[in-house]
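Trainee: this is the structure alone, sequence omitted:
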């Protein structure tokens, strides 16, 4: 558990968002979730807007740390072993966002919806920017014809896969999050995506045949 007050309060706010949604995010609710005296959250974040912006910064920091820790290998030359390793790494990351970090993922979606009304939040919530940069570099190494566009499309598809497993039909039909079966199933889907978006490289064309 974090020891600094900023992390304690924002992590509590993330849990409140995941459980109650944006309307349930209040200073009082965060105090209660954190187990701190009433008025603690408002002493650190005077307005609700300041609290939301702090939560978004915390989400961005945690997402960035996850992406850096994943250390996904670049599928140079796109041999089968490398594609499998990349797909497995992405699958493990997604599975963690569906299981141990489920609350954080739900809170991120709540903040993204809020950002449709408050664009300044998007400049803080940089999860998409970091993952797109990583995907572009990976697909460039794999020989994709247009790694910039392919990377953006790959991230959009992976984000859709994550959302489907949390809130869509996949939440009912896919293996339970946090299991080897879920990671294996995700890896199959991601392997197909990687082969499709790295298209144009002779090795990936052969793999897809």
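Mentor: Perfect, I can see it now. Predicted model, so just to flag it, every value in this text is computed and none were measured.

Trainee: from here on, contacts and neighbour counts on C-alpha atoms
Mentor: Noted.

Trainee: residue 133: which element?
Mentor: helix 127-141 (DSSP states H and E).

Trainee: centre of the chain versus that helix, how much separation?
Mentor: Here the centre of helix 127-141 is set off from its chain's centre by 13 Å, with C-alpha atoms, centre = their mean, to the nearest Å.

Trainee: can you give me the buried ones in the helix or strand just after that helix?
Mentor: Going down the chain from helix 127-141, the next helix or strand is helix 147-167, by DSSP H and E. By 16 or more other C-alpha atoms under 10 Å, the buried positions in helix 147-167 come out as 147-148, 150-155, 158, 161-163, 165-166.

Trainee: reformat these as CSV; add distance to residue 95.
Mentor: Formatted as CSV, the buried residues of helix 147-167 follow (distance: C-alpha to C-alpha, whole Å):
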residue, distance to residue 95
147, 25
148, 26
150, 23
151, 20
152, 21
153, 20
154, 17
155, 15
158, 12
161, 11
162, 8
163, 12
165, 9
166, 10
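
Trainee: before we move on, back to that, quick one: the helix holding residue 133 to helix 147-167, angle?
Mentor: 130 degrees (axes from the mean of the first three to the mean of the last three C-alpha atoms, to 10 degrees).

Trainee: now what about helix 127-141, what contacts it?
Mentor: Residues from elsewhere that reach helix 127-141 (C-alpha atoms under 8 Å, 6 or more residues apart in numbering): 60, 63-64, 67, 73-77, 146-152, 154-155, 197-198.

Trainee: report the longest helix in this structure, please.
Mentor: Secondary structure assigned by DSSP state H gives helix 48-70 as the longest helix of the chain.

Trainee: and here's the other structure:
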């Protein structure tokens, strides 16, 4: 069973993903989590502490899920296209709220290095994973290709979670992967 702290953080993350960063208050988190009033503020005394807690929780949760995920081997460009398409479908489908929360938290942390650090660490892990996949499928400049591929994927994800949830995924990913390998 999740602790009071974990329930508060899950609720806070869902709240930010659904209503944006301005909706994040201790009282709203308590209500959304079904906790007694004041529970969230027992863990996070200030709003800044709550935001920092949500940022750390998001990064920690995603790293744990990534580590536990059973990912099929990726040895060909086609397998890479399939893997990235599936990942984007998850991030913009079942995890769309969390994805919107991540974007909101990145923007909130843009001027705060301490707040941004856990998100950047999470991104670093994903960059390393992407570079390794690109090396495995034959990219000549995997670091450069990863930057371009991730920029295209980020744009597609943002597009799907904001203005067009039904935008096609695979054609964009296929073009980006093939370009990364040229």
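Mentor: Everything's here; your move. Since the model is a prediction, treat every value here as computed from it, not as a measurement.

Trainee: picking up where we left off before, for residue 14 of structure 1, state which of the buried residues of helix 147-167 of structure 1 is nearest.
Mentor: For the buried residues of helix 147-167 of structure 1, the closest approach to residue 14 of structure 1 (C-alpha to C-alpha) belongs to residue 166, at 16.3 Å.

Trainee: what's that closest one aligned with over in structure 2?
Mentor: Matched by TM-score structural alignment, residue 166 of structure 1 corresponds to residue 161 in structure 2.

Trainee: and its match, what is it in contact with?
Mentor: Counting by C-alpha under 8 Å, 6+ apart, residue 161 of structure 2 has contacts 92, 96, 99, 100.

Trainee: skip the chain neighbours and tell me the closest residue to the third one.
Mentor: The spatial neighbour of residue 99 of structure 2 that comes closest, neighbours along the chain excluded (C-alpha to C-alpha, 6 or more residues apart in numbering), is residue 91 at 6.1 Å.

Trainee: and the equivalent of residue 91 of structure 1 over in structure 2, how many neighbours does it have?
Mentor: Alignment note (TM-score structural alignment): residue 91 of structure 1 maps to residue 85 of structure 2. Neighbour count of residue 85 of structure 2, defined by other C-alpha atoms under 10 Å: 20.

Trainee: who are the packing partners of the stretch of helix or strand residue 85 of structure 2 belongs to?
Mentor: Assigned by DSSP H and E, residue 85 of structure 2 belongs to helix 77-92. In this structure, helix 77-92 of structure 2 packs against helix 96-108, helix 142-162, helix 170-181, with contacts taken as 3 or more C-alpha pairs under 8 Å, 6 or more residues apart in numbering; DSSP states H and E.

Trainee: and it, which residues are buried?
Mentor: Quick answer for helix 77-92 of structure 2 (16+ other C-alpha under 10 Å): 77, 80, 81, 82, 83, 84, 85, 88, 89, 91, 92.

Trainee: dump these into TSV; add distance to residue 20 of structure 2 as well.
Mentor: What follows is the buried residues of helix 77-92 of structure 2, written out as TSV (distance: C-alpha to C-alpha, whole Å):
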residue	distance to residue 20 of structure 2
77	37
80	32
81	31
82	31
83	29
84	27
85	26
88	21
89	22
91	17
92	16
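
Trainee: quick one: which of those residues is nearest residue 42 of structure 2?
Mentor: residue 91 (31.4 Å).

Trainee: next one: that closest one from residue 108 of structure 2, what distance?
Mentor: For residue 91 of structure 2, the distance to residue 108 of structure 2 equals 20 Å [C-alpha to C-alpha, to the nearest Å].

Trainee: same question for residue 182 of structure 2.
Mentor: 36 Å.

Trainee: same thing with residue 82 of structure 2?
Mentor: Residue 82 of structure 2 is 32 Å from residue 108 of structure 2, by C-alpha to C-alpha.

Trainee: same question, residue 57 of structure 2
Mentor: 15 Å.

Trainee: which of those two has more residues huddled nearby?
Mentor: A direct count of neighbours by other C-alpha under 10 Å for residue 57 of structure 2 and residue 108 places residue 57 higher, at 19 against 15.

Trainee: neighbours of the closest residue to the more buried one other than its chain neighbours, how many?
Mentor: Ranked by C-alpha to C-alpha, 6+ apart and with sequence neighbours excluded, the top spatial neighbour of residue 57 of structure 2 is residue 9, at 6.8 Å. Using other C-alpha under 10 Å, the number of residues around residue 9 of structure 2 comes to 26.

Trainee: repeat for residue 111 of structure 2
Mentor: 10.

Trainee: trace it over to structure 1, please.
Mentor: Matched by TM-score structural alignment, residue 111 of structure 2 corresponds to residue 117 in structure 1.

Trainee: so its match, which of the three states?
Mentor: coil (DSSP: H, G, I helix; E, B strand; the rest coil).

Trainee: that one and residue 23 of structure 1, how far apart?
Mentor: From residue 117 of structure 1 to residue 23 of structure 1 the distance is 14 Å (C-alpha to C-alpha).

Trainee: kindly report the same for residue 170 of structure 1.
Mentor: According to C-alpha to C-alpha, residue 170 of structure 1 and residue 23 of structure 1 sit 26 Å apart.
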